[in-house]
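# this one's sequence-less:
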C-alpha cells in the first residue's frame, strides 16, 4: 500500500462526517458512561480497590461482548479500569493480592476506556468518600475537585475550531490558580484516532517552558480526550513504583523472546487486548506463569508499562476526563455528561479565573443510554 493510500485510509477511518464512525464512538461512550456510573456507586468505605477495578473491566467486557457479534469486529477495553486514591495520579489498576481499601475522606479518581472497532471513548471521574453525605466535603479536597471540574468544563467549551492548544493550557492553569491549585506536570489531553489513544496532538495541563509542546489549532472533524488533572500543590510528578500494573504492546518494537513463558504471555496479550493497554492482573489471571514471561517482555520493550504516577504524599489530586468530537456546530461531549458529582464546597470561586462567560455558554452533550442498574440520586456540587 502506497503512502498516499495509507493517508486516504486514515482519513476515511477518522471521518466524523461518516455516521458509522460516530455511531461506534457513541456506542462505546454509552457503555463507558454506564460502567463508570456503576463503579462510582460502588465506591464505598471498606471496598477493596482491586474489586472496583475488576468490576469495571468485567462490565466492559460483558457489555461489548453482546454487540456487533457479526464478523471479526474488535471491541472491548480501551483502557483498564484504574482507581487512584488521594495523591496517586494515574495507572493504579491493582494486582489481585493488593490490600488497598477505600477509607472515609479519600479522594477517588476512576478512569476507564471502551472501544468499538478501534473507536475509543474514555472518561475519568473524581468522587470523595464522605462519611456524612448530608454535609458537603470542605477544605483542600473540595478545592481541588472544584478546580479540576471547572477547568475541564472551560477546556471543553474552548475546544472548537480556531482555538489554539496554548489557549486551553492557559485556561486550565488560570482556573487551577483561582482555587490555589496546580496542574499536574506531565499530564495532558490528547487527540485520538482509530486504535490510537494518543494521536500526536497534545494539550498539556501545565505550562512548562522546558518541555513545551508544539502549539496547534483545533480543527473541525477531530476527536479528543480532554483530560484535566490538578493537585493541591505544585509538587513534582513521580513514578516511584516500578511494578507494571498497566501494560501495552509496543507494535513498533520486535525482539526474539527467549523464554517460552515470555512468548506465551506476549501472544496472549496480543490476542486478548490488541494494541490497547490492559491490566497486568488480568494477564496473570490467565496463567500465573506469565509473571516470569512479562519480565522479559518489559525488559526488551515489546510490552511497555504505564507506571503509577504520584505527587507529594500529603497532597490531593482530582481528575476529570471525557471524549469530545469537534463538530461543525461545536464540541460534542459523548462521555461523562451526566455523572453524579461529589457534594463539595470550596471557599474559592471560579469567577476570579476570568472565564465566567465561557462557563455560562452551553456545552453540547449527548444523552447516554444506561445499563440496567439501581443507583442513588445525584449529589450536586455546592460552591
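Yep, it's here. Note that the structure is a prediction, hence the values are computed from the model and not measured.

# hey, let's count contacts and neighbours off CA atoms from now on
OK.

# Just give me the longest helix of this protein.
helix 19-42 (DSSP state H).

# just the strands in the stretch 1-150 of the chain please.
For the stretch 1-150 of the chain, the strands defined by DSSP state E, counting those that start in this stretch cover 75-85, 88-90, 107-116, 119-128.

# who wins for proximity to residue 182 among those strands?
When these are compared by C-alpha to C-alpha, strand 88-90 sits nearest residue 182, at 13.1 Å.

# contact partners of that closest one?
Under the contact criterion C-alpha atoms under 8 Å, 6 or more residues apart in numbering, strand 88-90 has outside partners 82, 83, 84, 109, 229, 308, 309, 310, 311, 317.

# And the furthest pair within those residues?
By the measure C-alpha to C-alpha, 82 and 311 form the most distant pair in the contacts of strand 88-90, at 16.7 Å.

# Got another one to weigh against that:
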C-alpha cells in the first residue's frame, strides 16, 4: 500500500500524544495549555497536527478546541475527551480517548471503550459499514447507555480527513462495504443523554472549502496562504493568530462569510448528557486490518 510507513508513523505519534494527555488532564488545568502542549509535542516529533486538538468536556461531544485567549479549565469531576490528529506528509492518524475525573462516569467511559473494541473486532475487508454500526449499538445499549446517532466514524485519504464514507454508530441499512486499501477512523460516541448532538453557535476550527477568487485582493492572498499551509485539513484560529495576528483573524471571519472557509460548530449532546468517546485509525490491507493508533493499549496503563 502507498506510503504505509507514513500512516504507521502518524499513528505512533498520535498515540504518544494521547499518552501525554493521560498525564496532563487534571482538574483546574487550562484547556489552552493542554492543547498547546499536545500540538507542540506533535510538531517536535517531526509531524504536524491534522486538526487542532479537541478537548470536549462533559456534554460537549466534539469540535471544541481552545480559542486564542481561552480561559476555560477542566472542572471537578469532568468527563474529558481528547481527540488528536497527526499527519506525516498528509497521511493521517485520528485517535481519541476519554478520561473520567469522577467514578460516577466510570461506567460511561467503559461502555465507550467496549464499543470501540467490538467495532474493531467486527471490522474486516468486505463487511458492510452498517454491520459495524450494529455492533457499536448493541455494545452500548447492553451497558445501559445510548450511542450518538448523528456522529460517525469516517474514511480518510491523504490530506483529507473525511473522504466520503461514514462508519455509523447505530444500525443502518447502508450497503457500502469496507475495501482493501481504505483507511478509517472508527469512533463510537456514547452518552447518558438524548442520543444525538446539536450545533452550538460558536466554534474555533476552520477548513478551506474553495480557493476560488473572492474578488478582494487581500482576501485572496489570505485564502491562498491558508491553502498552502493546511490544504484541506482543519486548522485553529490560534494558529492563524500566531502567524498573521489580528488582521489574519478578521480576514478569516470574512472568508467564512463568503463561503470560502468553513467554521466547524461545537457539537453538544441534545439532552446535556455526558459523552464519552474512543477512536482508532485503521488501514485495511490485504493481510488484514492494521490499527495504527491502538488507543486501547493506553487504557492498560
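That came in fine, so what should we check first? These numbers come from a predicted model, not from an experiment.

# circling back to that earlier point, so for residue 82 and residue 311 of structure 1, which residue has more residues nearby?
Just comparing residue 82 of structure 1 and residue 311: by other C-alpha atoms under 10 Å the higher neighbour count belongs to residue 82, 28 against 24.

# I figured that one hits residue 92, correct?
Yes - between residue 82 of structure 1 and residue 92 there is a contact under C-alpha atoms under 8 Å: 5.1 Å.

# Let me know how buried the counterpart of residue 30 of structure 2 in structure 1 is, in neighbour terms.
If you follow residue 30 of structure 2 across to structure 1 using TM-score structural alignment, you land on residue 48. When neighbours are counted by other C-alpha under 10 Å, residue 48 of structure 1 registers 17.

# isn't residue 48 of structure 1 right next to residue 99, touching?
Yes - with contact defined as C-alpha under 8 Å, residue 48 of structure 1 reaches residue 99; the gap is 6.7 Å.

# Residue 147 of structure 2 -> structure 1?
Under TM-score structural alignment, residue 147 of structure 2 pairs with residue 183 in structure 1.

# could you pull out the strands for the stretch 151-300 of structure 1?
182-183, 188-192, 202-204, 223-231, 246-249, 278-279.

# CSV for those strands, including mean neighbour count and distance to residue 270 of structure 1?
Output for the strands of the stretch 151-300 of structure 1, formatted as CSV (neighbours: other C-alpha atoms under 10 Å; distance: least, C-alpha to C-alpha, whole Å):
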stretch, mean neighbour count, distance to residue 270 of structure 1
strand 182-183, 28, 35
strand 188-192, 22, 21
strand 202-204, 26, 27
strand 223-231, 29, 24
strand 246-249, 24, 7
strand 278-279, 26, 10
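
# Among the ones you listed, which comes closest to residue 356 of structure 1?
Among the strands of the stretch 151-300 of structure 1, the nearest to residue 356 of structure 1 by C-alpha to C-alpha is strand 223-231 (18.4 Å).

# before we move on, back to that, of the strands of the stretch 1-150 of structure 1, give the one that comes closest to residue 237 of structure 1.
Ranking the strands of the stretch 1-150 of structure 1 by their distance to residue 237 of structure 1 (criterion: C-alpha to C-alpha) puts strand 88-90 first, at 8.4 Å.

# after superposition, how close is that closest one to structure 2?
Following superposition, strand 88-90 of structure 1 is found to deviate from structure 2 by 0.7 Å on average (mean C-alpha distance after the TM-score superposition for structure 1).

# so where is that strand in structure 2?
By TM-score structural alignment, strand 88-90 of structure 1 lines up with residues 60-62 in structure 2.

# measure the match of residue 147 of structure 2 to residue 174 of structure 1 for me?
Noted for residue 183 of structure 1: a distance of 10 Å to residue 174 of structure 1, by C-alpha to C-alpha, to the nearest Å.

# same check, this time on residue 53 of structure 1
Computed as C-alpha to C-alpha, the residue 53 of structure 1 to residue 174 of structure 1 distance reads 33 Å.

# Would you mind telling me which of these two has more residues around it?
Shown here are residue 53 of structure 1 and residue 174; by other C-alpha under 10 Å, residue 53 has more neighbours (25 against 22).

# Report the spatially closest residue to the counterpart of residue 291 of structure 1 in structure 2, excluding sequence-adjacent ones.
When structure 2 is aligned by TM-score structural alignment, residue 291 of structure 1 is paired with residue 249. The shortest distance from residue 249 of structure 2 to any residue other than its chain neighbours is 6.1 Å, reached at residue 241 (C-alpha to C-alpha, 6 or more residues apart in numbering).

# Would you mind listing the residues in contact with that neighbour?
Counted by C-alpha under 8 Å, 6+ apart, residue 241 of structure 2 has contacts 68, 248, 249.

# repeat for residue 283 of structure 2
181, 182, 183, 184, 289, 290, 291, 292.

# Aligned counterpart of the first one in structure 1, please.
Following TM-score structural alignment, the counterpart assigned to residue 181 of structure 2 within structure 1 is residue 221.

# returning to that earlier point: was I right to think the match of residue 291 of structure 1 contacts residue 240?
Yes - with contact defined as C-alpha under 8 Å, residue 249 of structure 2 counts as touching residue 240 (6.5 Å).

# got a list of what the residue nearest in space to the middle of structure 2 touches?
The residue lying closest to the centre of structure 2 (C-alpha atoms, centre = their mean) is residue 83, at 4.8 Å. By C-alpha under 8 Å, 6+ apart, the contact set of residue 83 of structure 2 is 53, 54, 55, 94, 95, 96, 97.

# Could you list the buried residues of stretch 69-84 of structure 2?
Buried residues in stretch 69-84 of structure 2, counted by 16 or more other C-alpha atoms under 10 Å: 73, 74, 75, 78, 79, 80, 81, 82, 83, 84.

# Per the alignment, the first one pairs with which residue of structure 1?
Which is residue 73 of structure 2. Matched by TM-score structural alignment, residue 73 of structure 2 corresponds to residue 101 in structure 1.
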